[in-house]
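A.B. asks: the sequence and its predicted three-dimensional model are supplied below.
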Amino acid sequence: MSGAALNVLIVGAGGIGGYYGARLADAGHNLVLTARGRHLAAIQARGLEVMVEGETLRCRAPAVDHATLIRKHRTTDFDLVIFTLKSTATKQVLKELGSWLAQGDVPVLSLQNGVDNEVLIARRLGEARVLGGLAVRIGGHITEPGKVRAEGVAQVVVGGWPCMEQSHDCRRTVLSRLKKVFDAASIPTRVSDNIRYELWRKLVINNGVNPLSALTGLDTRSLTHHPDFSRIVHGMMAETVEASRADGVNLKSQDLDEMYELIRSFNAIKTSMLVDKEKGRPLELDSISGAVLNRCQKLGIDAPYTRLVSALLRVEGSQRL
């Protein structure tokens, strides 16, 4: 990861990946995007257009499907691979790209929802190549093929997976360079020595608002300021804090308070799970609520709020089929 411009592959150039990709391209870095269907065709024909806070970013980076990526590119063509696809697609994408990715030693950064994506990537490529990460205070969605709308501060937190206990961890050099590149591209970035802790803190928010927003159709601000729904949000967040003990993360009541106040003060955004439901796409329910329920089961404790909301969403989904 040397030189002024990086060669970056973004796997899954949807709302989040499209925004960060456009920022990096605008800063002079070389991008290749992967997408599919009409979104891919539109990017290939007209480029990617990203609307953010009254600003329009236009990215003319090449876009390909996975089969074309494998045929036309080598892993060594890239300095960094960023996964920004839905967590529901991680296993399938690793089946499609795993052997290709294994041919080199390029770092792979996950900027996905949930706490299990890095586990899957590390299992395929080894922990030494895996950078965990999360997108903070950003909402991003495809509004129509080739067009993305994003909002929020759009910060990033990154770190070696699952943590970096050693001062001589070679990933520190990569992460230091990455922070400089992202900061210069108007992507505020923080490096964490315990990225698994950061991912669990984000899961506290995601489990608190994503499933309930998909169930009710309400945005995050409406949920967190509603006299009844706000209590359910807080309850689901508290259950996530308890579930973190199963991974040895041990979040505290302070983490719960901080995450609850953060989402209450954030913009009124339509969650990604609500958008997926409206568009008839698979929900990241297993990656978010499922992760909490599985850990609670291992700990022998109940998570009634998460269990009920998750069950209602599944029943609702089955009735639409």
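C.D. replies: Now that the structure is in, tell me what you want to look at. Residues are numbered from 1 along each chain as shown.
A.B. asks: every contact and neighbour count from this point should use C-alpha atoms.
C.D. replies: Will do.
A.B. asks: look up the closest residue to the residue nearest in space to the middle of the chain, ignoring the ones flanking it.
C.D. replies: By C-alpha atoms, centre = their mean, the chain has its centre lying nearest to Gln112, at 2.1 Å. Counting by C-alpha to C-alpha, 6 or more residues apart in numbering, Gln112 lies nearest to Thr84, which is 5.6 Å off, once chain neighbours are set aside.
A.B. asks: quick one: the strands in the stretch 151-300 of the chain?
C.D. replies: 189-191 (DSSP state E, counting those that start in this stretch).
A.B. asks: from Gly132, how far off is Leu48?
C.D. replies: 26 Å (C-alpha to C-alpha, to the nearest Å).
A.B. asks: do Arg190 as well
C.D. replies: Taking C-alpha to C-alpha, one finds Arg190 at 12 Å from Gly132.
A.B. asks: one more: Lys252?
C.D. replies: For Lys252, the distance to Gly132 - C-alpha to C-alpha - is 21 Å.
A.B. asks: neighbour count winner among those two?
C.D. replies: Gly132 (28 against 13; other C-alpha atoms under 10 Å).
A.B. asks: show me the contacts for that one.
C.D. replies: 109-111, 118, 158-162, 195-196 (C-alpha atoms under 8 Å, 6 or more residues apart in numbering).
A.B. asks: try 10 Å
C.D. replies: Contacts for Gly132 (C-alpha atoms under 10 Å, 6 or more residues apart in numbering) come out as 108-112, 115, 117-119, 121, 157-163, 192, 194-196, 198-199.
A.B. asks: what helix or strand does it sit in?
C.D. replies: strand 130-144 (DSSP states H and E).
A.B. asks: so which bits of that strand are buried?
C.D. replies: For strand 130-144, the neighbour count (16 or more other C-alpha atoms under 10 Å) marks 130-142 as buried.
A.B. asks: now, which of the residues you listed sits nearest Ala246?
C.D. replies: Nearest to Ala246 out of the buried residues of strand 130-144 is Gly132 (C-alpha to C-alpha; 18.8 Å).
A.B. asks: in the stretch 1-150 of the chain, which spans are helices?
C.D. replies: 15-26, 37-46, 66-72, 90-101, 117-125 (DSSP state H, counting those that start in this stretch).
A.B. asks: take a look at this one as well, against the first:
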Amino acid sequence: MPEQRGEILIWGAGAIGGLIGAYFARAGHQILMVDTVAEHAAACSGPGLAVEGPVETFSQVVPCVTPGNVTGTFGIVILAVKAHATDDALTMLLPHLAADGFVLSAQNGLNELTIAERAGSSRTMGAFVNFGADWIGPGKILFGNRGAVVIGEIDGLTKPRTEDMFQLLRDFEPDAVLTTDIWAYLWGKLAYGAMLFGTALTTDSMSYNFADPRRRVALAGLAREVMKVARAEGVDPKPFNGFDPAAYWPGAEPSLAEASLDELAAFNSKTAKTHSGIYRDLFVRKRRTEVDQQVGKVVEIAGRHGIEVPLLTRLVQLVHEIEDGKRDLSAETFNALEAIAP
């Protein structure tokens, strides 16, 4: 077992956490990663984590252990597990969080709310990530494309620790952004994420779905429903990587959504990660997705505002039917969503 001196603890060494950990370790930072897959942890510790793909190819030894073998406390904990594993991960990691430390959520969804409730708002920091990566086996991660990486405090204030973490993240993504409105990016990702869940109803690539004129009405409709809820929450989502929130605001010209979908098709056509992680969960790894914690969370918040979101509600149902073996990934399944699109 590797020595546990890491000043940065990365909980979850998959596509997101593993890739960040490899870059941080290569830059000379003291890192300890944690993963539930023992074979993966052993491979990362030696001979090393192999990063593959068009962005860069290299191998980096990164100390990695399973959860029961973590000791000591850490000032920085990067949480990079699936959203539905957040609570369990927090139960295991919080005893290892220093009193003046913080947890950074490098996840999809609004997990910062859960972390703040469990760890305290002052010990929670937000992040938005949109780079393309896949865990392809023990000790192997595909880095398909670079994408937006944004960091910010959940209270909107920029503190010395925020600046420090921003500089640290630039060792992974040189074009990382420091923001005073992380919620704007997180809600933008919820809208884009809903569209990605839509693309995962079929075996077609992300770019194919975004380019297909027959599917655009439903995909744009999903984003519009999320935007209505974001507006009710007082959030003004920010654009990134071809996703333009303004194109999906109520009353926006349809041509704006068409232009945004063109951009999304182009962006996703340039990556070696042709399908979303949602697709891999459903079709390759045969495991449950984050649909309840992402799309379902928006449906829940919409209900509190009295907002009807039929497409998002139907999308959650369809994903669960795939998870339960009642539907296949197919054009017919997407048609079941498209059938109720306005």
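C.D. replies: Great, that's in hand. Since this is a predicted model, take the numbers as computed values, not measurements.
A.B. asks: now the TM-score, please.
C.D. replies: The TM-score (TM-score structural alignment, normalised by the length of structure 1) is 0.86; 301 aligned residues with a C-alpha RMSD of 2.2 Å.
A.B. asks: returning to that earlier point: buried among the contacts of Gly132 of structure 1? Make that a PyMOL selection.
C.D. replies: To isolate the buried members of those in PyMOL, using 16+ other C-alpha under 10 Å:
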select buried, resi 108+109+110+111+112+115+117+118+121+157+158+159+160+161+162+163+192+194+195+196+198+199
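A.B. asks: counterpart of stretch 294-307 of structure 1 in structure 2, which residues?
C.D. replies: Alignment of stretch 294-307 of structure 1 against structure 2: residues 300-313, by TM-score structural alignment.
A.B. asks: just want the angle from the lengthiest helix in structure 1 to helix 117-125.
C.D. replies: The single longest helix within structure 1, with elements called by DSSP state H, is helix 195-216. If you take axes from the mean of the first three to the mean of the last three C-alpha atoms, to 10 degrees, helix 195-216 of structure 1 sits at 120 degrees to helix 117-125.
A.B. asks: tell me what helix 195-216 of structure 1 is packed against?
C.D. replies: When contacts are defined as 3 or more C-alpha pairs under 10 Å, 6 or more residues apart in numbering; DSSP states H and E, helix 195-216 of structure 1 sits against strand 130-144, strand 147-160, helix 220-224, helix 229-243, helix 253-265, helix 272-278, helix 285-299, helix 304-320.
A.B. asks: quick check: buried residues in it?
C.D. replies: Applying 16+ other C-alpha under 10 Å to helix 195-216 of structure 1 flags 195-215 as buried.
A.B. asks: got the angle for it vs strand 130-144?
C.D. replies: Using the same axes, to 10 degrees: helix 195-216 of structure 1 against strand 130-144 is 30 degrees.
A.B. asks: distance from helix 195-216 of structure 1 to the middle of the chain?
C.D. replies: 11 Å (C-alpha atoms, centre = their mean, to the nearest Å).
A.B. asks: between that helix and strand 147-160, how big is the angle?
C.D. replies: Using the same axes, to 10 degrees: helix 195-216 of structure 1 against strand 147-160 is 150 degrees.
A.B. asks: highest mean neighbour count out of the helices and strands packed on helix 195-216 of structure 1?
C.D. replies: Most buried of these, by mean neighbour count (mean count of other C-alpha atoms under 10 Å): helix 229-243, with a mean of 23.
A.B. asks: returning to that earlier point: the residue nearest to Gln112 of structure 1 pairs with which position in structure 2?
C.D. replies: Match for Thr84 of structure 1 (TM-score structural alignment): Ala80.
A.B. asks: ok, now which ones touch that match?
C.D. replies: Counting by C-alpha under 10 Å, 6+ apart, Ala80 of structure 2 has contacts 10-18, 20, 34-35, 86, 89, 104-108.
A.B. asks: now do 6 Å
C.D. replies: Each residue near Ala80 of structure 2 by C-alpha atoms under 6 Å, 6 or more residues apart in numbering is listed here: 11-12, 17, 106-107.
A.B. asks: as a quick check, tell me the outermost residue of structure 1.
C.D. replies: Of all residues in structure 1 (C-alpha atoms, centre = their mean), Pro227 lies farthest out, 29.4 Å.
A.B. asks: distance of the corresponding residue of structure 1 for Lys140 of structure 2 from Thr56 of structure 1?
C.D. replies: In structure 1, the residue matched to Lys140 of structure 2 (TM-score structural alignment) is Lys147. According to C-alpha to C-alpha, Lys147 of structure 1 and Thr56 of structure 1 sit 10 Å apart.
A.B. asks: what do the two both touch?
C.D. replies: With C-alpha under 6 Å, 6+ apart as the test, Lys147 of structure 1 and Thr56 both reach Val50.
A.B. asks: chain neighbours aside, what residue packs nearest to Ala50 of structure 2?
C.D. replies: Per C-alpha to C-alpha, 6+ apart, closest to Ala50 of structure 2 is Ser59, 4.3 Å.
A.B. asks: and the gap between the one you found and Gln167 of structure 2?
C.D. replies: Taking C-alpha to C-alpha, one finds Ser59 of structure 2 at 23 Å from Gln167 of structure 2.
A.B. asks: leaving out sequence neighbours, find the closest residue to the equivalent of Val233 of structure 1 over in structure 2.
C.D. replies: Using TM-score structural alignment as the criterion, Val233 of structure 1 maps onto Leu219 of structure 2. Nearest residue to Leu219 of structure 2 in three dimensions, chain neighbours excluded: Met195, at 5.3 Å (C-alpha to C-alpha, 6+ apart).
A.B. asks: wait, isn't the one you found in contact with Ala220?
C.D. replies: No. At 7.5 Å, Met195 of structure 2 does not count as touching Ala220 under the criterion of C-alpha atoms under 6 Å.
A.B. asks: hang on, the earlier thing: could you check the angle helix 285-299 makes with the longest helix of structure 1?
C.D. replies: Going by the same axes, to 10 degrees, helix 195-216 of structure 1 makes 120 degrees with helix 285-299.
A.B. asks: which outside residues touch helix 195-216 of structure 1?
C.D. replies: Contacts for helix 195-216 of structure 1 (C-alpha under 6 Å, 6+ apart): 159, 162-163, 233, 236-237, 240, 249, 271, 273-274, 288-289.
A.B. asks: that one to helix 304-320, inter-axis angle?
C.D. replies: Using the same axes, to 10 degrees, helix 195-216 of structure 1 lies at 50 degrees relative to helix 304-320.
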